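K.L.:
here is a sequence together with a model predicted from it:
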Amino acid sequence: MLDIKWIRENPQALDEALKKRGADPESAKLLALDEARRQHLTKLQEAQERRNAASKDIGKAMASGDKELAEKLKAEVSKLKSFVQDGEAEERRHDAALNDALARIPNVPLDDVPEGADENDNVEVRKHGEPKRANWAREHFEIGEALGQMDFERAAKLSGSRFTVLSGQLARLERALGQFMLDLHTQEHGYTEVQPPLLVRDDAMFGTGQLPKFTEDLFRAGDDHWLIPTAEVSLTNLVREEILDGEKLPLRFTALTPCFRSEAGSAGRDTRGMLRQHQFYKVELVSITDAESAIDEHERMTACAETVLKKLDLPFRTMVLCTGDMGFGARKTYDLEVWLPGQNAYREISSCSVCGDFQGRRMNARYRVAGEKQTRFVHTLNGSGTAVGRALIAVLENYQNEDGSVTIPSALKPYMGGLEKIEALED
């Protein structure tokens, strides 16, 4: 959530930022709501001050024997009391209207984010590895089905479309990928492993920006909970409504969890295979920092995600997203796109974003700087380190052999009991 004081002082900057994102200007609407709220607060304050003064005057009138004036003042105080009580309810309505409007405004991009309309305007930052494609290269679902260990028909019987049943060594390979990523981030990159809840309440979803704007993208679980679309929600909200010691920042968390997404806006896209699922595993990275460290932490987090792909020896490229393709809460985002020979294309496997104090303000999560009386809102970052299902896809397509088998990457062999390759199940 953006700071209304900043908007008050920089309305044109807000509208320019929204224009870069392809959104309509909002400053006039927000400032009108803010002004109505402030005018009402002024009236309330004046009424409260007059009520206090009149209450004192009642005592003076009684002391001087002027009962008529005392009664007149009592009537005024009673009227002011009713006005203040009604006015406090009206104040809550003004607050709710302003906060709801602010909650739907996306974050302001950093100055160095390229301006553009959509993914076609994203800019390549760097590339690692040499993309290769043999004439016989197949897509992951063809490989998995031929191995007899990836079943979409049975998944559809159980749950409908956009689900997969993995079995045998493919199930083990997906598990191996998740464990490999967790070990890398905790042992080499300094993240603390967390096993968070998969069900969260409204305020947690609000804190990271999923609610109220993206309700249709989520799965509700009963009246009071939602299934997490990403462990970013659980991990970031670990610090909600807390005041942290600034000297102990940054905090770095990682988790391997299932994620649940309705994919409401992806009808007709990636309908075959595992690229776009309602349920998938992901290793999430979250950092809680101070204002000064956030940009450097963003580069660090992106490098941590890149290391996963480097150790798996998967070709990839790092893209900086343009203003029109960034997520709602991000100020700047790097996407890692892994090479998929079966598709003959790069596809996203990780997205790393710096959010400024946008989420910190929504969560009321702050930190204290030594020597300062005022607290500051924390800055937050999140990234995939990486999407496990998509890593499985990338391994299958990049390590496929012409005979249909799949070679195990060296980094994963310890997690696969030394297995060299996955081959088709015997009948």
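P.N.:
That came in fine, so what should we check first? Numbering: from 1, shown residues only.
K.L.:
C-alpha from now on. contacts and neighbour counts both.
P.N.:
Will do.
K.L.:
can you give me the neighbour number for Asn52?
P.N.:
Using other C-alpha atoms under 10 Å as the criterion, Asn52 is surrounded by 13 other residues.
K.L.:
which of the helices or strands spans it?
P.N.:
helix 27-64 (DSSP states H and E).
K.L.:
ditto for Arg361
P.N.:
Taking DSSP H and E as the criterion, Arg361 maps to helix 358-363.
K.L.:
now that helix, how far from the chain's geometric center?
P.N.:
11 Å (C-alpha atoms, centre = their mean, to the nearest Å).
K.L.:
what do you get for stretch 256-266?
P.N.:
Averaging C-alpha positions (C-alpha atoms, centre = their mean) puts stretch 256-266 13 Å from its chain's average.
K.L.:
what do you get for stretch 198-211?
P.N.:
Its chain's C-alpha centre and that of stretch 198-211 lie 10 Å apart, by C-alpha atoms, centre = their mean.
K.L.:
next, the buried residues of it.
P.N.:
Judged by neighbour count (16 or more other C-alpha atoms under 10 Å), stretch 198-211 contains these buried residues: 198-201, 203-211.
K.L.:
closest to Met326 among those?
P.N.:
Within these, the smallest distance to Met326 is 13.4 Å, found for Gly209 (C-alpha to C-alpha).
K.L.:
that closest one and Thr236, how far apart?
P.N.:
When distance is defined by C-alpha to C-alpha, to the nearest Å, Gly209 is 11 Å away from Thr236.
K.L.:
put this next to the first one:
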Amino acid sequence: MHDIRAIRENPAAFDAALGLRNMPPVSPEILSLDADRRSRITAAEAAQAEQNKASKEAGVAKGRGDDAEFERLRALVSAKKEEVAQMQAEAAALDERLNEMLQGIPNLPIEGVPAGADENDNVEIRRWGEPRSFDFTPREHYEIGSVVPGMDFETAAKLSGSRFVLLKGSVARIHRALGQMMLDLHTEEHGLNETWTPVLVLSRMMEGTGQLPKFGEDSYQTREGWWLIPTSEVTLTNTVHGDLIEQASLPRRMVAHSQCFRSEAGSAGRDTSGMLRQHQFEKVEMVSITDAENGMAEHARMTRCAEAVLERLGLPYRTMLLCGGDMGFGARITHDLEVWLPGQNRYREISSVSYCGDFQARRMNARYRPEAGGKPEFVHTLNGSGLAVGRTLIAVLENGQQADGSVDLPEALHPYLGGKTRLDAEGRLV
């Protein structure tokens, strides 16, 4: 949500920032709506003052027995009352239109975010690890011999339709181990507070983090009105919804491992093979609630937390600074981590780490009381995958695959697999 006062004060800067997202100027329409709304409010206040004045004068006229003047003033009071109601109704309608428009405008990129239309205009910041050289043609995850018995798409399709998978046996255990390893790393070494959250939320929680009203088609809603979370960013961030907290309690750093649900409404024909893009998946999500001064430092820290998971698993990756046209709706700046997938011979996104400023906090009305005194300020929010568990499973399997169809597993996973180090050619952990 945007601050209308900031748009009034510098509409050119507002439009210029939106230009980084390839959006046309919108401040003229916003300010026109705002001016109409304010004029109705002013007119209502003026009519209210005239109504009050006429009401007092009518009392005086009645007291001195001037019936004609009393009737004239009583008619004026009635007319002004109707005028007040009319102006207030028009102001409320304009206010609703203005809020709807502001809710549909994405966050403003910060200085330094590159202009660009899509992922082709993103900028590489750094990369870690060297992609492995294979003496055979590497397969995609769902084609690896030892993986095939444990990754059942046919049964999942029978149960639920397309874009679902049934993980079984050793593959399911590796998937579970990855989530556990990520949680342990984030809680024991990165200082994040583990949190278990619901996966069903109220509409106002989805509004708070920006999934509604604009992106409702990307999520699932139950008949009772709850929404299935697309990520636990929704629940973790909304833990401060409507709250006034002390600055001394910031930052609040949380992590959750949860099921996530997305309709993938805009991805028809994309990644239809394998489990790269699913309607139901698991993610270890990081969220930070901080103050206005420390948002960018927290963003760098959260990026490193996500990178550390990939490094612990020995998976080559690159860190990308997203251009304005490729950033998510609520982000001011985003780092994408892209892991190397030898089966596709390319880097693919495995985490997005975004700093949202006070954009979500305004929608949630989440504020903090400054230690130095003064009026409350909106908190600043951040979120990032640490990591997407299914995509990490894909990367582990593809990078560790051997010519005979077996898979060597990262050392970091061995303690979570009872000391087992490999998936043999028959799909057994050994």
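P.N.:
Cool, the structure landed. Here the structure is a predicted model, which is why all the values come from computation and not from measurement.
K.L.:
in helices, which of the buried residues of stretch 198-211 of structure 1 appear?
P.N.:
Applying DSSP state H to the buried residues of stretch 198-211 of structure 1, the entries found in helices are 203-207.
K.L.:
of these, which is the nearest to Pro131 of structure 1?
P.N.:
Using C-alpha to C-alpha, these come closest to Pro131 of structure 1 at Met205, 38.3 Å.
K.L.:
what separation is there between that closest one and His225 of structure 1?
P.N.:
Here Met205 of structure 1 is placed at a distance of 9 Å from His225 of structure 1 (C-alpha to C-alpha).
K.L.:
swap in Ala391 of structure 1?
P.N.:
Taken as C-alpha to C-alpha, the span from Ala391 of structure 1 to His225 of structure 1 is 29 Å.
K.L.:
what's the answer for Ala204 of structure 1, then?
P.N.:
Between Ala204 of structure 1 and His225 of structure 1 the distance, using C-alpha to C-alpha, works out to 10 Å.
K.L.:
and the residue lying closest to Phe358 of structure 1 once chain neighbours are set aside, how many neighbours does it have?
P.N.:
Setting aside the residues directly before and after it, Phe358 of structure 1 is nearest to Met1 in space (C-alpha to C-alpha, 6 or more residues apart in numbering), at 4.8 Å. Residues near Met1 of structure 1, counting by other C-alpha under 10 Å, number 24.
K.L.:
one more: Val84 of structure 2?
P.N.:
As a burial measure, the neighbour count of Val84 of structure 2 was computed by other C-alpha under 10 Å and equals 23.
K.L.:
check contacts around it.
P.N.:
43-45, 47-48 (C-alpha atoms under 8 Å, 6 or more residues apart in numbering).
K.L.:
which of those residues line up with contacts in structure 1?
P.N.:
Comparing these with structure 1 on both residues aligned by TM-score structural alignment, their matches' C-alpha atoms under 8 Å, the contacts found in both are 44, 47-48.
K.L.:
ranking those residues by neighbours, who comes first?
P.N.:
Among the kept ones among the contacts of Val84 of structure 2, Ala44 has the most neighbours (other C-alpha under 10 Å), with 24 neighbours.
K.L.:
without its sequence neighbours, what residue ends up closest to that one?
P.N.:
Closest residue to Ala44 of structure 2 apart from its sequence neighbours, by C-alpha to C-alpha, 6+ apart: Val84 at 4.7 Å.
K.L.:
can you point out the buried residues in the one helix or strand the one you found maps to?
P.N.:
Taking DSSP H and E as the definition, one finds Val84 of structure 2 inside helix 67-103. Buried residues in helix 67-103 of structure 2, counted by 16+ other C-alpha under 10 Å: 70, 73-74, 76-77, 80-84, 87-88, 90-91, 94-95, 97-99, 101-103.
K.L.:
one more: stretch 14-32 of structure 2?
P.N.:
Neighbour-count burial for stretch 14-32 of structure 2, with 16+ other C-alpha under 10 Å as criterion, is recorded at 14-22, 25-27, 30-31.
K.L.:
cool, and stretch 169-183 of structure 1?
P.N.:
Under the neighbour-count criterion of 16+ other C-alpha under 10 Å, stretch 169-183 of structure 1 has 169-170, 173-182 buried.
K.L.:
helices or strands next to the helix or strand where Lys310 of structure 1 lies in the packing?
P.N.:
In this structure, Lys310 of structure 1 sits in helix 294-311 according to DSSP H and E. Based on contacts counted as 3 or more C-alpha pairs under 8 Å, 6 or more residues apart in numbering; DSSP states H and E, the elements that helix 294-311 of structure 1 packs against are helix 168-187, strand 279-289, strand 332-340, strand 345-354, strand 379-387.
K.L.:
helix, strand or coil for Arg390 of structure 1?
P.N.:
Secondary structure for Arg390 of structure 1, judged by DSSP: H, G, I helix; E, B strand; the rest coil, is helix.
K.L.:
for Glu232 of structure 1, list the residues it contacts.
P.N.:
Applying C-alpha under 8 Å, 6+ apart, we find Glu232 of structure 1 in contact with 208, 284-286, 382-383.
K.L.:
need the residues you listed in a markdown table (columns: distance to Leu419 of structure 1).
P.N.:
Formatted as a markdown table, the entries for those read as follows, by distance: C-alpha to C-alpha, whole Å:
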| residue | distance to Leu419 of structure 1 |
| --- | --- |
| Thr208 | 41 |
| Glu284 | 27 |
| Leu285 | 29 |
| Val286 | 33 |
| Asn382 | 33 |
| Gly383 | 30 |
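K.L.:
out of the residues you listed, flag the one nearest to Tyr415 of structure 1.
P.N.:
Distance to Tyr415 of structure 1, by C-alpha to C-alpha, is smallest for Glu284 among the contacts of Glu232 of structure 1, at 19.8 Å.
K.L.:
which one of Ala391 and His225 of structure 1 has more residues nearby?
P.N.:
Here Ala391 of structure 1 and His225 are compared on neighbour count by other C-alpha under 10 Å; more neighbours surround Ala391, at 23 against 17.
K.L.:
burial of the nearest residue to that one once chain neighbours are set aside, as a residue count?
P.N.:
In space, Ala391 of structure 1 comes closest to Ile349 once its chain neighbours are excluded; the distance is 7.0 Å by C-alpha to C-alpha, 6+ apart. Residues near Ile349 of structure 1, counting by other C-alpha under 10 Å, number 25.
K.L.:
contacts only, for Ile349 of structure 1.
P.N.:
Residues in contact with Ile349 of structure 1 (C-alpha under 8 Å, 6+ apart) are 335-338, 384, 386-387, 390-391.
K.L.:
try it again at 10 Å.
P.N.:
With C-alpha atoms under 10 Å, 6 or more residues apart in numbering as the criterion, the residues that contact Ile349 of structure 1 are 275, 282, 305, 309, 316, 335-339, 384-391, 393-394.
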